[in-house]
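Colleague: this is a predicted model, with the sequence first.
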Amino acid sequence: MTDAPADGPIDPDVDLHVPAQRFELRRAPWSTLAAVSAGGVLGALARYGLTSAFPYGPGEFPWAVFGINASGCLAIGALMVLITEIRRAHRLVRPFLGVGVLGGFTTFSTYVVDIQRAVEDGAAALALGYLAGTLAAALLAVFAGVRLTRLLARPRHGHRP
């Protein structure tokens, strides 16, 4: 394992050579932690509501968790384009929405537990399908979120106000 050079950036969003960013780094953790925490509560509550509304039993495909992870990845792709390419957002938007809400909403830990339970219940084919299907859906969803957001945000040529 190689370590990053001591003078290299730890966080590409922060340049410690800029005095204002050094100050921001000192005060940011509490507001950032609060934003992530508040967003995480909202995202986790939304996930809990959906998994409660659409329960699944042993040997059944966990459609709720699959849908949560795919839709959350779609939203993450769209959000990152919106706040990095379309419009500069407040510094707490990404921690609140990206890490907090969408991080709390998506649940790849439950995905892994569901795979393990399916294998233990003798549904290895279901587990393998769920493993590959969720991975493919998540990657495609992020890609689709990015591409669709860029497409929808592109200026319309030939359009007259």
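Modeller: Perfect, I can see it now.

Colleague: going by C-alpha atoms from here, please, whenever you check contacts or count neighbours.
Modeller: Fine.

Colleague: can you give me the buried ones in the biggest helix by length in the chain?
Modeller: If you go by DSSP state H, the chain has its longest helix at helix 19-53. Within helix 19-53, the residues that qualify as buried by neighbour count (16 or more other Cα atoms under 10 Å) are 32, 34-44, 46-47, 50-51.

Colleague: mind listing the helices for the chain?
Modeller: Counting by DSSP H, the chain has helices at residues 19-53, 63-81, 93, 102-105, 108-120, 124-153.

Colleague: how about the ones you listed in a markdown table, adding distance to residue 87?
Modeller: Listed next are those as a markdown table, based on distance: least, Cα to Cα, whole Å:
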| stretch | distance to residue 87 |
| --- | --- |
| helix 19-53 | 20 |
| helix 63-81 | 9 |
| helix 93 | 12 |
| helix 102-105 | 19 |
| helix 108-120 | 29 |
| helix 124-153 | 10 |
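
Colleague: let's bring in a second one:
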Amino acid sequence: MISSLLQVALGGALGASARYLTNIASMRLFGSGFPIGTVFVNVLGSFLMGVLVVVLAHKGGNRWAPFLMTGILGGFTTFSAFSLDAATLYERGELGLAAVYVVVTVSLSLVALFAGMATMRGVFA
């Protein structure tokens, strides 16, 4: 139990740090008008979750799940930030942009998750 908790804590610190750096880089590259950094981490995190689900299942690596999936990816992906970004766009009166943001993020994240799973299932087939 303590070992798993430490794995989650360490992974979460790494994932959250990676998310922070990604958002800083995104704002510098694209500006702050649209939360592209949040879209990016959610889509990439979903793809990597799909990859890990298959890899860990095929390699018997479930002992790494707390560190990799709950910790790193849990810290890296940003559902609460996604929700805040959507609400902020909505409250600024940018209803269309808020709707696009929600649909694009959720759709691409689901596609990325399935793509990650399919990619690794192809590797292990």
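Modeller: Thanks, I have it. In this text, all values refer to a predicted model and were calculated from it rather than measured experimentally.

Colleague: tell me how the two chains score on TM-score.
Modeller: Overlay of the two chains. TM-score (TM-score structural alignment, normalised by the length of the second structure): 0.93; 122 aligned residues with a Cα RMSD of 1.0 Å.

Colleague: residue 87 of the first structure maps to what in the second structure?
Modeller: Counting by TM-score structural alignment, residue 87 of the first structure corresponds to residue 59 in the second structure.

Colleague: wait, I meant residue 103 of the first structure
Modeller: Checking TM-score structural alignment: residue 103 of the first structure goes with residue 74.

Colleague: contacts for stretch 68-78 of the second structure?
Modeller: With contacts defined as Cα atoms under 8 Å, 6 or more residues apart in numbering, stretch 68-78 of the second structure is touched by 7-19, 38, 41-42, 45, 48-49, 52.

Colleague: how about a cut-off of 6 Å?
Modeller: Applying Cα atoms under 6 Å, 6 or more residues apart in numbering, the external contacts of stretch 68-78 of the second structure come out as 8, 11-12, 14-16, 19, 41-42, 45.

Colleague: what's the closest of the residues you listed to residue 109 of the second structure?
Modeller: residue 42 (6.1 Å; Cα to Cα).

Colleague: which residue packs closest to the closest one, ignoring adjacent ones?
Modeller: Nearest residue to residue 42 of the second structure, sequence neighbours excluded (Cα to Cα, 6 or more residues apart in numbering): residue 77, at 5.0 Å.

Colleague: likewise for residue 124 of the second structure?
Modeller: residue 58 (7.4 Å).

Colleague: for residue 29 of the second structure, see how far away that neighbour is.
Modeller: Distance, residue 58 of the second structure to residue 29 of the second structure, by Cα to Cα, to the nearest Å: 38 Å.
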